[in-house]
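> Sequence first, then the predicted structure:
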Amino acid sequence: MPTLPRGRHGLSRAEVEAAQRERIFTAMAEAMAERGYVETPVAEVLRRAGVSRETFYQQFDSKQHCFLAAYDWATDALRTGFAAGLAAEGAPLERFATLLRTYLDALAEDPSRSRLFLVETWAAGADVLRRRLAVQHEAAVALAEVLGARDEQDRFACEALLAAVVQLVTAQVVLDEPAGLAALHPRLVAFAASLFPDR
C-alpha cells in the first residue's frame, strides 16, 4: 500500500488525496475480504489505511459512498485489462480466449479487489447493484463486438455467456481459489465455441 513521505514533500494536494484514496480503497478491499461489507466499520478501514476520520469524511459522505468509489477503482483496474483483450487480433473465439485469460489473471492477482468487485456488491445496497448492472451491460456490449454478434439472438448468447463467466468466477473468488479461476478458462472457451460454432 503506497504511503506518503513524512514531513515536507513536493506533492500537490491532488496527489496527496489520490494517494490517500488508493490507501483507503485498498484497506476497504482487504477488510471486506476478511469481514464482509456489513461487518466492516469505517474505523477498521481508517486503521488499515492509516488515515484520520477527518481525511475520510473530507472525501466521502459515508461507507457506502466510499464503497461506490472503491467499486469504480476495482472496475477501472479490470477495464484496463479488458481493453488489452479487446485489442487482441485473431478470430472471434481466439480474441475471446485472450480476453478471458486477461480477466482471470487480473482477478487472481488481486483477490481482495476481486472480492469487492464481485461479492461485496450484493451487500452494499441498491446504488452499488445498479452500478454493477451498468458495468455488466458495458461488458456484454464489448463481448458482442469481440464475438461478432450479428443479431438479437447472438447478443442474447453473449449476455448468457457473460452471466456464466460472472457466476463461475464469483464462486472461485468466494472460495479463494486462484487455481480454480485458471481452470475455468478452457471450459468457458469451449462453452463460447458451442454458442458460436462458426466463429
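Done, it's in.

> okay, CA-based contacts and neighbour counts for the rest of this
Will do.

> Name the helix or strand for Arg130, please.
Arg130 belongs to helix 126-146 when elements are defined using DSSP states H and E.

> Now the next helix or strand after that helix: buried residues?
Using DSSP H and E, the helix or strand that follows helix 126-146 towards the C-terminus is helix 152-175. By neighbour count on 16 or more other Cα atoms under 10 Å, the buried set for helix 152-175 is 154-155, 157-159, 161-162, 165, 169-170, 172-173.

> other SSEs contacting the helix or strand encompassing His65?
Element membership for His65 (DSSP H and E) is helix 63-86. Taking 3 or more Cα pairs under 8 Å, 6 or more residues apart in numbering; DSSP states H and E as contact, the helices and strands that helix 63-86 lies on are helix 13-35, helix 92-109, helix 111-118, helix 126-146.

> Quickly compare those helices and say which is most buried.
Highest mean neighbour count among the helices and strands packed on helix 63-86 (mean count of other Cα atoms under 10 Å): helix 111-118, with a mean of 24.

> so what's Ala139 up against?
Residues in contact with Ala139, defined by Cα atoms under 8 Å, 6 or more residues apart in numbering, are Leu162.

> Second structure follows, compare the two:
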Amino acid sequence: MAEVVAEHGYAKTSVAQVLRRAGVSRESFYEQFANKEDCFLAAYDEAATVLLGIMAAGLAAPEPEADPAAAELPVLEQLSRVLRSYLAALAAEPAIARTFFVEVYAAGDAALRRRVDVQARFVDAMATLVDARDDTDRFAVEALVAAISALVTQRVCAGRFDELEALHGPVVGLVARVLGEEA
C-alpha cells in the first residue's frame, strides 16, 4: 500500500494496483481489509509502530558493563540518538515517509484522526525522554515534535529524502540553545 500510494497518491491508488504490487488475490485482500482506506490505515499504523520502535532502538545504550558512562546519557545526547535514528529511517524508506507525512492528509477523516493520535504518541515518547514535568515542558515538546514534522514534511513533499538526515544537526543545535547546553 505504501509503495503504491507513494507513486500514485492516495486518491489515485486503486485496490487493483495494491493487489498487483503485493502479489495477492482480491479474495486475500478482502479477508484482511474492508477496503482501500482500511488497508491504508493498517499501513499507517504499522509505519508508526516501526518508527516508534526505531526511535526506542536509537535510544538503547550499550550495556553498562561495556561502557558504564553510557548507562546515564545526557538528555541532549538521548534526543540526538533518537532523532538520528528517526531521520535515517525516513530517508531509507521514502514510500513510508510519503505515506506517513503527506498522503495521510488525502486519506480522509479516519486517517487524520490517526495522524493526530500518532503525533500525540510521538510527543509522549519525547516528553518521557526529556522528563517533561509540567504543562509548559509538555508544550515545548509538542512544539518541537510539530516543528520536526513540518521540516520533514516539506522535504518529503519535494522528494528531497536525501536532505532528511541533514536536519539532525540543526534540530539538535536548536534544542541545545533552548536548553542552554553545548550541542
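Perfect, I can see it now. Since this is a predicted model, take the numbers as computed values, not measurements.

> Now the TM-score, please.
Structural agreement between the overlaid chains, expressed as a TM-score with TM-score structural alignment, normalised by the length of the second structure, amounts to 0.88; 172 aligned residues with a Cα RMSD of 1.5 Å.

> Measure how the helix holding His65 of the first structure sits relative to helix 92-109, angle-wise.
If you take axes from the mean of the first three to the mean of the last three Cα atoms, to 10 degrees, helix 63-86 of the first structure sits at 140 degrees to helix 92-109.

> which parts of helix 63-86 of the first structure are buried?
63-64, 66-75, 78-79, 81-82, 85-86.

> Gly50 of the first structure: which of the buried residues of helix 152-175 of the first structure is nearest?
Taking Cα to Cα as the measure, Gly50 of the first structure lies nearest Val173 of these, at 26.8 Å.

> Spit out the contact partners of the spatially most central residue of the second structure.
For the second structure, the residue whose C-alpha lies nearest the mean C-alpha position (Cα atoms, centre = their mean) is Leu51; its distance is 4.9 Å. Contacts for Leu51 of the second structure were tallied using Cα under 8 Å, 6+ apart; they are 86, 89.

> ok, the counterpart of His168 of the second structure in the first structure to Arg101 of the first structure distance?
When the first structure is aligned by TM-score structural alignment, His168 of the second structure is paired with His185. As defined by Cα to Cα, to the nearest Å, His185 of the first structure lies at a distance of 7 Å from Arg101 of the first structure.

> repeat for Val173 of the first structure
Where Arg101 of the first structure is concerned, Val173 of the first structure sits at a distance of 15 Å (Cα to Cα).

> Show me what the residue nearest to the centre of the second structure lines up with in the first structure.
Under the alignment defined by TM-score structural alignment, Leu51 of the second structure is paired with Leu78 of the first structure.

> cool, and Ala120 of the second structure?
Superposed on the first structure with TM-score structural alignment, Ala120 of the second structure falls opposite His137.

> Could you give the residue range in the first structure aligned to stretch 17-25 of the second structure?
Using TM-score structural alignment, stretch 17-25 of the second structure pairs with 44-52 in the first structure.

> can you tell me the helix or strand for the residue lying closest to Ser25 of the second structure once chain neighbours are set aside?
Among residues not flanking Ser25 of the second structure along the chain, Leu19 sits closest, at 6.4 Å (Cα to Cα, 6 or more residues apart in numbering). Taking DSSP H and E as the criterion, the element that holds Leu19 of the second structure is helix 15-22.

> got the angle for that helix vs helix 36-59?
Per the same axes, to 10 degrees, the angle that helix 15-22 of the second structure makes with helix 36-59 is 40 degrees.

> Report the distance from helix 15-22 of the second structure to the chain centre.
For helix 15-22 of the second structure, the distance between its averaged C-alpha position and the chain's averaged C-alpha position is 25 Å (Cα atoms, centre = their mean, to the nearest Å).

> next one: stretch 146-163 of the second structure
How far stretch 146-163 of the second structure lies from its chain's middle: 11 Å, per Cα atoms, centre = their mean.

> Name the residues that touch it?
Outside of stretch 146-163 of the second structure, the residues that reach it under the criterion Cα under 8 Å, 6+ apart are 90-91, 94, 97-98, 101-102, 164, 167, 171.

> can we see that at 6 Å?
For stretch 146-163 of the second structure, contacts defined as Cα atoms under 6 Å, 6 or more residues apart in numbering pick out 91, 101.

> Quick one: closest of the helices and strands packed on helix 63-86 of the first structure to Phe196 of the first structure.
Nearest of those (Cα to Cα): helix 92-109, 8.1 Å.

> compared with the second structure, how much does that closest one deviate?
Superposed on the second structure, helix 92-109 of the first structure shows a mean distance of 0.5 Å to its aligned residues (mean Cα distance after the TM-score superposition for the first structure).
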